[in-house]
Each structure stands twice: as structure tokens, then as C-alpha cells.
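> Give me a model of this one.
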Amino acid sequence: MARGGLSKTRLARLHGALETHVASGDMPGLVALVSRGEDTVVEAIGAQSFGGAPMKRDTIFRIASMTKPVIAAATLLLVEECRLRLDDPVDAFLPELADRKVLRSLESEIDDTVPARRPISTRDLLTFTFGMGALMVWPPKYPIQKAAAELGLAPGPHQLDIDADEFMRRLGTLPLSCQPGERWLYHTGSDVLGVLIARASGQPLETFLQERLLAPLGMRDTGFRVPAAKLERLASAYMMDPAKKELTFFDDARASRWSRPPPFAAGGSGLVSTVDDFHAFYRMLLDKGRHGRERILARPTVELMMSDQLTASQKLGAEIFFGHGASWGMGGAVVTRRTDIFAAPGRFGWDGGYGTSAHLDPAERLIGVLMTQRMMDSPVPPRVFRDFWTSAYQAIDD
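As a prediction, the model looks like this:
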């Protein structure tokens, strides 16, 4: 196990590598945190919006899919209490997903189906193998993609404008794209897990998260909305307009969607957070479920969450996410083979499509959190992510 910290001389490269992306106009600003051993460094560069207030350490960002590992941890809390079981059907809590039909093939019309070979389990949802999710084909060509879009369920950057029950009702009208346990499909499993947590716990998702994870970990700025008193700390979010070839508002902090409670607390993408809040969550995972003197999750639970859960056949078609050196645990990716300076076996975490990245490396005892407010243009991580992780790993001091 690594014993050292971070080289101060080499850490000086971090600021320059990140500042380049702000100075070029790629984004208004960013906040980055790197932690190893007793060493923690934070860089706050640029502004919360173009021409806006300076970026600060406690600036709040929409973290998009970085919500997924939080939801996985919350689900596993209920598994530990035997209120959920990994391989039990979820039918009792999610009757909308009972007695599933499955497309005969991806090319099939949505009424060309066969019966599911077995029910959907909690494990299927945690590992994204329950049979529904994003099909990475643009423009959409499969009938199931078009049917999901017509119902407002196509995975995308915008948060849902329907409540959880209506989300499940609409989802239940669609067949599965493949048999439960057969194939990894991105995203939708986390949104369904959020509903499962609420129904199994008897509490709204936001309440359960607050009481069982966020408050115990001191994550004061993490939630599904930003209170009025904190709005001045919310960064605006931008996306590239392909026609104008310039950055435009995705969500202006001055009139943010995240300033009010959402109709649907999306377990796959809905949270806001800060670098220090997310550092606390990942530090708990790095410490095998402990936070100070308090145990949040059991060590075996954390080890399960951060272990490779997929077979080679389940990953077929997901190369755009995993390449040939990673897989999926529960709520995040797991590196399985070193293919880069920062791609160390056992490294766990995930990125957020609104421009965020957070991973931990158990072997190196390293945590990195990068928050930007520029939406990703593709599933391939942008250069600012790669420069951040390269700079973090090259600063390891032993």
C-alpha cells in the first residue's frame, strides 16, 4: 500500500494544466481537488460564469452522473438491512417492472417480444444489466429508441418533468431491450434505483439520502436543489451550440432549474455538490465504509461496490464507455488493466455529463474530484479530464 503523499513541486504543474482550459475559453472556470494521505490540494480557477463571480472552493456544481455511485451506496445500505436483497425480484416494490416482455432483437418493433426468462433483481439494477438503458446509436435507429423518446424517457441532458410514479408507469409500457442479466446498458438503472430506495424505505429519496448518507458525511451542499441562501455559490452550466460553435447556457444560475424542488429526484443525474462534499463521500469509500469514528457501510459492502461485476459478454457493445481496460462495479466504473498513467487497476468512480469527474484509487490512497460547468460533447472524456488525472497521478511522491 502506498505510504507517501503528493510532491509539492510536481503539484505545481496541476494549476498550469487546468488554467490553460479556462484561459482558452473552453469553460468559465473550474474547481479541482486532489487528496493522498495527509495531503489535499484544491485549485479554484476562473469564474462561476463568463463575466461572473470568481470560482471558489465551495462553488456548487450540477454533478449529473456522479450521482450514480451515491445512489448505489444508498441502495446497498438497504441491502445491508435486508430490506432489499441483491438477487430477489424487485416486483414487490416496482410492480411496473413485473412480468416483463423482451424484444426479440434490437431491430424488432416494440410489440415483437418474447417473455423475460426471469424477473429483474436489485443486482440487475445496480450493475445496469436489467435490460433497459441508453443505446449509443445516433441518430436513433431502433424502434425502442424512438418509442422511449416519444414517452419522454430517452436518456439525455435534461431532467425529467414527471414524478417518480409517472416515470415508472411509462417505463413499464416499454419492453426490455434484452433479457435481464444479459447486457450492460447505461444510465436508466440508477433512476429506477432511486424509486426503489424511496419505496423500500418508505421515505422520499432526498430524505433517505439526507438522513443516511449526506448528513452523516457532512455533505452540507449536496442535494437535488440549491436553497435560496446558497444560490450565489451555484455555477452556471454551459453547452456547445453546434450551429453557432460557441458556448451557450444550459442552465443559467440566475434562473436555475436546480433552485426549486424537482418533479423527479433523478437517481442517475440529479444531484448538485461541491469538491469537498464529494471528497467526503469518496474518503468514506476509501476508508472501507468508515467516516471518522462512524461506520456508514460495512467493509465487505464497499469491496463489493468497487469490484468488477460484469462478464465479457455483458460488456459487448459498451466499448465506448470502457475501452478494453475497464468494467463496471455498482454505481461506477472499475479499471481492470493499466492503459494510462492514471488508469490503475482497482480505480473506481465515474464522470458527470455536465462536466465533472471523481474517482478514487485504493492502492494509491488517492482521490480526485474535478468540477467544471461545461457539458461533455461525447462519452469520450474531454481533454481537461485527462489533463487533471495525468497531473494528479504524476504528483504521487513515492
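
> can we go C-alpha only for contacts and neighbour counts from here?
Will do.

> Show me which residues of the helix ranked longest in the chain are buried.
Counting by DSSP state H, the longest helix found in the chain is helix 8-23. By 16 or more other C-alpha atoms under 10 Å, the buried positions in helix 8-23 come out as 11, 14-15, 18-19, 21-22.

> for comparison, sequence B:
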Amino acid sequence: MDLQARVTEAVAPYAARSEPPGLAWLVVRGDETAVGAHGSYGPDDPTPVRPDTPFRISSVTKPVVAAAALSLLDDGTLTLDAPVERWLPELADRRVLRDPAGPLDADPSKNTVPADRAITVADVLELRLGLGLDFNGPFPGPVLSALAGLGLQAGPPAPQTNPDPDTWMRAVGSVPLSYQPGERWLYHTGCEVLGVLIARAAGAPLPEVLAERVLDPLGMTSTGFGVRPEQAGRLGPHWLPPDGGALTAYDPVDGQWSRPPAFPNGGDGLVSTVADLAAFGRMLRSGGVAEDGARVLSEEVLADATRPRVGQIDEDGLSDWGLGFGVKTGDQPDGRGTGSYGWDGGMGSTLWIDPAADVVAVLLTNQMWSSPQPTGVFEAFWRAAWA
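I've put the predicted structure just below:
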């Protein structure tokens, strides 16, 4: 069975059962490319999902935005050891909770200590700046709870929630760190900080920097923070996982992603298509070179970004983190091999590149996961793509 038939056979039954209502996928394996789409926009809208349908890609945003930071490393605008306070003065002179579980106190001398050192660019890219979701500690913890109280996004992606980047950074700078810089991998918040860092270092808004350095060179014309005007009629609703009954919409057609946000979120804010993300994946697979031969990233910085740098970040002990990418440190039961890199999005998206097997695999869906663990269609997709 060829690649096209194998992946189709694996994922089509899930869409037929509305698990999720609609999905699109693209797999590149060596010189072979297979692409498909199944299902519809949802139970109340029979519009068929197509390969050019835009999806809310949530945390698959992270490696795409990280690529803009890697480009700034390439040209020397950023260096990994540089203290970020040069561009983010809100993060200067940090204090750190004595106990990550808190409590926070109006008098910082009571429950905090000075940071051992400044936060660096590497800390932000590695998600070790001392802020974020701690999956093995207090959840969400007093610091993120305090930020939510200041009006910053908490919970699932919601692009219209956050204020503008400067206001957002002032809020982040008003709370202590949960851990010392470099001490612990904490999810997500560092990617939000990274977006502000990229914009300030480059001297332009994040959407402009991302377009100039990543999207435009790769022809990713359907990727952005919120749908572009020409996409407006193609973005369907996004659904919550079923809870014993009918599906409930998490985001309607005219919802959070229907217009540009005040805060372009480098952690979860992008809309994209399987073709655009496959172009991004092909560039990575080719060592930083686009299909037209243009160099987007150097081989050296890409190799540094896609190697294990942090330590095991999940319970199976086979995953690590690089500079904006998850990295597999052991062969997966689904076929993804050691050295594969990419990331998943809890709203139902995945992008992985396997240099050894010469595979780029993208699956986008219109339904949120019910837990941090991928749903059945993702396991079936990975097995078929890597079979």
C-alpha cells in the first residue's frame, strides 16, 4: 500500500465518526508526497474540509515563531548568552519565590530571594526563564494565577484576551519568577515572552518579523495571527471534545482568530494550513534551505536548536526540548525515531520532522484534545506516516 492510501485508510474513519469533525494532512517521505482532507466544518455545517482549509494550530505556533528567533541568532542580532533585559527591561533584577507554591506577598522580602543571575536568550528559547506551567509542581501555581488576575490569558488559547505587548510585559515584570533562571523547564510562557523579545530585538512587530524572516521566504501565504482577509470565508469553527453529548463550539467562525489580536502570541496564536507547515518542515529537513534554494536558517543554528538541551520533559522519558522544538530522545512506538523534532498543539495539530527516516508529517484538525495526550487519530496518523 502506498503512502497516500495508507494515511487515508488510517485517518478517514475518525473523520467519518466526527472524531474530529474535520481534518487535513500532508506527509512528505523522501521524494513522495501525500496529502488529503476528510470531514466537514462540523455537525451544523457540511462544508467539506480541504487541504487548503486554515486551522488554529495552537502550540505548533511555537517552532514557527522560534524560527524567527533562530534567524536573529544567525545574523547576530541575538546571542544565546545575552541577558534579555537589554530588550526586555521588565525582566531585569528578578526576584524568585522561595517556594514555587507560594504564597505571593505584597512584601517581596518575605517570600522571595534575588535571582542568581540574569535571564538569557537561551533561557527563553529553552523555556527555562523561571516562568510557565509546571507539569510536575503546583498547577497553575501562584505566579500564573497572579498573571491571570492581571488580565493575561489563562487556560486554552484565546488570542483576543491579552493586552498589547508592552502592557503584557509590564504585567509579567510585576510578578516574581517561580524558579531560578536555568533551573527548570516550564511550559508555554517563555514562548510568549519570546515573541516580544523577537519584536523588540528586530525593531518591528512580531507579525512583520515573522513574515520577513520565515513566512514570505517559504511562501507560507496562509499563515498568520488571525485569518488574513482572503482566508475569512475558509475558517470554520473549532470544537471542544465531546462530553457525552453533542459537540460544543470552542471558537466560532467570527471568534478569537477572525481578526488580528492586540498581542501576537508566540506560544499559540497562529492560523495555518497543512501546505504551509509542510513547507516549513521541508525547509527544516533540508538544513534551513527553502525549496527555491534560498537559505532561511543556517545549518549550524538549526542543528543547535534541534538537539536535546534541557533534560527529559515527559513521563515516557523519550522527549526533550531544544530551542523552540520538542526533540525525541528515543524511538517512539508510533514510528517517530530518535532525533525527530517538532511539536503538537492541544487544539488538535501536529508537525514532526524525522531526519533519519526523511519524513515531514503534518496533521491539523478542528477539535481540541481532551487531555495533554494525543487523541486516537494522531496515533493512527503517525503510525501510517512512519510505517
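
> Reformat the buried residues of helix 8-23 of the first structure as CSV; add distance to residue 215 of the first structure.
Converted to CSV, the buried residues of helix 8-23 of the first structure look like this (distance: C-alpha to C-alpha, whole Å):
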residue, distance to residue 215 of the first structure
11, 32
14, 31
15, 32
18, 31
19, 33
21, 34
22, 33
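
> Of those, just say which sits nearest to residue 287 of the first structure.
Using C-alpha to C-alpha, residue 11 is the member of these that lies nearest residue 287 of the first structure, at 23.8 Å.

> Distance check, that closest one against residue 101 of the first structure.
54 Å (C-alpha to C-alpha, to the nearest Å).

> Equivalent analysis for residue 51 of the first structure, please.
Per C-alpha to C-alpha, residue 51 of the first structure is found 52 Å from residue 101 of the first structure.

> likewise residue 84 of the first structure?
24 Å.

> which residues touch stretch 142-149 of the second structure?
For stretch 142-149 of the second structure, contacts defined as C-alpha atoms under 8 Å, 6 or more residues apart in numbering pick out 100-104, 131-133, 154, 171-172, 175-178.

> who are the neighbours in contact with the aligned partner of residue 351 of the first structure in the second structure?
In the second structure, residue 351 of the first structure lines up with residue 344, judged by TM-score structural alignment. Counting by C-alpha under 8 Å, 6+ apart, residue 344 of the second structure makes contact with 59-60, 350-351.

> re the thing from before, out of the buried residues of helix 8-23 of the first structure, who's nearest residue 227 of the first structure?
Using C-alpha to C-alpha, residue 22 comes nearest to residue 227 of the first structure of the buried residues of helix 8-23 of the first structure, at 27.7 Å.

> Identify the residue of the second structure aligned to the closest one.
Aligned by TM-score structural alignment, residue 22 of the first structure pairs with residue 15 of the second structure.

> Tell me, how many residues neighbour residue 162 of the first structure?
If you count neighbours by other C-alpha atoms under 10 Å, residue 162 of the first structure ends up with 14.

> Would you confirm that it contacts residue 264?
Yes - using C-alpha atoms under 8 Å, residue 162 of the first structure is in contact with residue 264, at 6.0 Å.

> Now do the strands in the stretch 1-150 of the second structure.
Assigned by DSSP state E, counting those that start in this stretch, the stretch 1-150 of the second structure shows strands spanning 22-29, 32-42, 45-48, 55-56, 95-97, 112-114.

> Distance to residue 126 of the second structure and mean neighbour count for these - can I get that in CSV?
Shown next, in CSV, are these (distance: least, C-alpha to C-alpha, whole Å; neighbours: other C-alpha atoms under 10 Å):
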stretch, distance to residue 126 of the second structure, mean neighbour count
strand 22-29, 28, 26
strand 32-42, 32, 21
strand 45-48, 39, 13
strand 55-56, 24, 31
strand 95-97, 18, 23
strand 112-114, 21, 18
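
> Export those strands as a markdown table, with columns for distance to residue 312 of the second structure.
Output for the strands of the stretch 1-150 of the second structure, formatted as a markdown table (distance: least, C-alpha to C-alpha, whole Å):
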| stretch | distance to residue 312 of the second structure |
| --- | --- |
| strand 22-29 | 27 |
| strand 32-42 | 32 |
| strand 45-48 | 40 |
| strand 55-56 | 28 |
| strand 95-97 | 24 |
| strand 112-114 | 27 |
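
> Out of the ones you listed, which is closest to residue 225 of the second structure?
strand 55-56 (9.4 Å).

> what's the matching range in the first structure for the closest one?
Going by TM-score structural alignment: strand 55-56 of the second structure matches residues 61-62.

> How about stretch 357-371 of the second structure?
Going by TM-score structural alignment, stretch 357-371 of the second structure lines up with residues 364-378 of the first structure.

> measure the nearest residue to residue 130 of the second structure once chain neighbours are set aside to residue 85 of the second structure for me?
Residue nearest to residue 130 of the second structure in three dimensions, not counting chain neighbours: residue 179, with 4.5 Å by C-alpha to C-alpha, 6 or more residues apart in numbering. As judged by C-alpha to C-alpha, residue 179 of the second structure and residue 85 of the second structure stand 17 Å apart.

> tell me how far the ends of the match of stretch 357-371 of the second structure are from each other?
29 Å.
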